[in-house]
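Asks: Just a sequence and a predicted model for now, questions to come.
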Amino acid sequence: MRWRKGRRSSNVEDRRGESPGMGGGGMGGLGNLLALAPFLLRSKKGWLILAAIAAFYFFFGGDRLFEGAPQQAPSLDSEQSRQSGSEPAPGDEVADFVSVVLADTEDTWGQLFEAAGSRYVPPKLVLYDDAVRSACGLNSAAVGPFYCPGDNKVYLDLSFLGDLKQLGAPGDFAFAYVIAHEVGHHVQNLMGTSQKVQQARMQADKVTANRLSVMLELQADCFAGVWAFYAHRDRQLLEEGDIEEGLAAAAAVGDDRLQKRSGRAVSPDAFTHGSAEQRVYWFKQGFTSGDVNKCNTFAALSGRQQ
């Protein structure tokens, strides 16, 4: 990637070296509770699965994803969202790279939201070591990068870069894809999509809840592809081989690949992020079109759109 001359974001918090502590935390693990809720709310008959997904599609009200997006983005001025870290130290190349990628996503989504008659408020991105406390609770680096809708922040342990290499997805753009995917979850939160998914999952059986989660994750992959489209077209940030790195990363974190890697049998009903093939497909969908409205995974995967 041609990133060194790119703009740096002012929205990076460096909490590396800080203890996450055991107090505070705002929602106190609500994200984990919501993830467990579908397993507790049993049980519906199997034939309801597709009906629930189709109903969710109609709940979205059509194919235009930006229709109904808030004209004013939610305020981030709360106790939970105030900066508690510092800016990365000069000379920290990996943190510098993260800052450039985040800034580029800000430019892309700022333009897209403005064109849709709305305002984009970018997320903060928190760098941390080992464990971190957010409005979604206390999380260890083992969970990987994540977005917390409770405080509108992306959380990233830079050791995940090494994890990507071990999964067979080296390269700077592979890491950029991961950042753009998590920012995609922030976009979903601003658009109200995340809230609708959580509400639907709370009322669904386990398999349906997993499928809704897959739709949400694949849409974030598509949004990452949309960002890559504009980063390449408007700012020539991408170099030869970068997209291949992104596709390799998308495939490497497919649920089927991860299940096989852990020695388990592939179980599509247990997928929460999508198969390698699905993740590659939706990233490419965003990158080749540059169109947010081509990212309606909820319509496509419920059989309403091919």
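Replies: Thanks, I have it.
Asks: C-alpha only now, for contacts and for neighbours.
Replies: Will do.
Asks: check which helix or strand covers the closest residue to residue 291 other than its chain neighbours.
Replies: Among residues not flanking residue 291 along the chain, residue 226 sits closest, at 6.5 Å (Cα to Cα, 6 or more residues apart in numbering). Under the criterion of DSSP states H and E, residue 226 resides in helix 206-235.
Asks: second one coming, line it up with the first:
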Amino acid sequence: MRLRGIKRSGNVEDRRGMRGGRAAVGGLGGVGLLVVLAIGYFAGIDVTPLLQQQPAAQGRPYTPTPEEEQAAEFATRVLATTEEVWSGVFRRQLNATYQPPVLVLFSGVTQSPCGGASGATGPFYCPADQKAYLDLDFFVTLSRQLGANGDFAAAYVIAHEVAHHVQNEVGILGQVDQARRQASQVQANALTVRLELQADCLSGVWARAVHGLMDQGDLAEALNAARMIGDDRLQRQAGQVPQPHTFTHGTSEQRAGWFQRGFDSGQMSSCDTFGTDRL
């Protein structure tokens, strides 16, 4: 992705080096709303209890590596592209004004109104404070452990979380949260799948708008990333037989397919995952 000349976003809160973020590590609790909305990429084991047992590092200054600084600069510039894209899309397609989210960069663990954030939750968006949370180490996990290589795969992750903010801006997150509270677990999971696939589609809308910044192969990187984090693949990777009723993000093919749909159309209206019987 060609980001030279793209200014960094000013909507960034850098908490790297702040052990536990704004609160002590012992304050990490359950991930209530994170689970409700299933925003996190890892829907597996929550290791927050283990993090609670770790003593806070004291007296050791935090010095980011050059690689981490490069990743941080990349993230802030990608965020800037989302701000420009969604401001234009809201104006043209919704006749509305877009209010961008804040991106919180953290290392290890931090706090949010939605609960504790750690490597167990992965990147996530918290509608309570309208902030997206990202531990830059996730980019390494994405590449080395999940097999999603390339800078545009990382950009897709950021765009996906911003897409949840877009959903929040237009009222979809609140509607889904209310519907989930009145549904069975299986029904709630199905609603969350539609929410996540819509975010993938909206990520595709963003990608279409930044097509001029994309290198050859970038689209393939994003589609591969979508496939690598499909529920069916992650469950197989964990040695399990895929169980569709437990899915919270959609299959690999569904995720890639909805991203492609958004990319092909460039229209938010094409991302109505709640109005179709075929995902």
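Replies: Perfect, thanks for sending it. Treat the numbers as computed from the prediction; the structure is a model and nothing was measured.
Asks: Go through the helix holding residue 226 of the first structure and flag the buried ones.
Replies: Neighbour-count burial for helix 206-235 of the first structure flags 206-231 (criterion: 16 or more other Cα atoms under 10 Å).
Asks: count of neighbours near residue 108 of the second structure?
Replies: Look at residue 108 of the second structure: counted by other Cα atoms under 10 Å, it has 19 neighbours.
Asks: which position in the first structure aligns with it?
Replies: The pairwise alignment with the first structure assigns residue 108 of the second structure to residue 130, based on TM-score structural alignment.
Asks: Please determine how far its match is located from residue 95 of the first structure.
Replies: 16 Å (Cα to Cα, to the nearest Å).
Asks: Now do the contacts for whichever residue in the first structure pairs up with residue 132 of the second structure.
Replies: Aligned by TM-score structural alignment, residue 132 of the second structure pairs with residue 154 of the first structure. With contact taken as Cα atoms under 8 Å, 6 or more residues apart in numbering, residue 154 of the first structure is in contact with 123, 124, 125, 126, 145, 146, 147, 148, 182, 183.
Asks: Let's verify residue 154 of the first structure: helix, strand, or coil?
Replies: What DSSP: H, G, I helix; E, B strand; the rest coil gives for residue 154 of the first structure is strand.
Asks: Next up, identify which helix or strand the spatially most central residue of the second structure is on.
Replies: Centroid check for the second structure by Cα atoms, centre = their mean gives residue 161 as the closest residue, at 3.2 Å. Using DSSP H and E, residue 161 of the second structure sits in helix 151-169.
Asks: could you say what helices and strands that helix packs with?
Replies: With contacts taken as 3 or more Cα pairs under 8 Å, 6 or more residues apart in numbering; DSSP states H and E, helix 151-169 of the second structure sits against helix 66-89, strand 124-126, strand 131-135, helix 172-181, helix 185-209, helix 218-228.
Asks: Now, of the contacts of residue 154 of the first structure, which are buried?
Replies: 123, 124, 125, 126, 145, 146, 147, 148, 182, 183.
Asks: isn't the second one right up against residue 149?
Replies: No - in this structure residue 124 of the first structure lies outside contact range of residue 149 using Cα atoms under 8 Å: 11.2 Å.
Asks: quick one: which of the contacts of residue 154 of the first structure is nearest to residue 21 of the first structure?
Replies: Using Cα to Cα, the shortest approach to residue 21 of the first structure within these belongs to residue 126, at 15.7 Å.
Asks: Could you say whether the closest one sits in a helix, a strand or coil?
Replies: At residue 126 of the first structure the chain is in strand, as set by three-state DSSP.
Asks: Kindly report the same for residue 21 of the first structure.
Replies: Applying three-state DSSP: residue 21 of the first structure is coil.
Asks: How about the contacts made by the closest residue to it other than its chain neighbours?
Replies: With sequence-adjacent residues excluded and distances taken as Cα to Cα, 6+ apart, residue 21 of the first structure is closest to residue 133, at 7.3 Å. The neighbourhood of residue 133 of the first structure, defined by Cα under 8 Å, 6+ apart, consists of 20, 21, 22, 25, 139.
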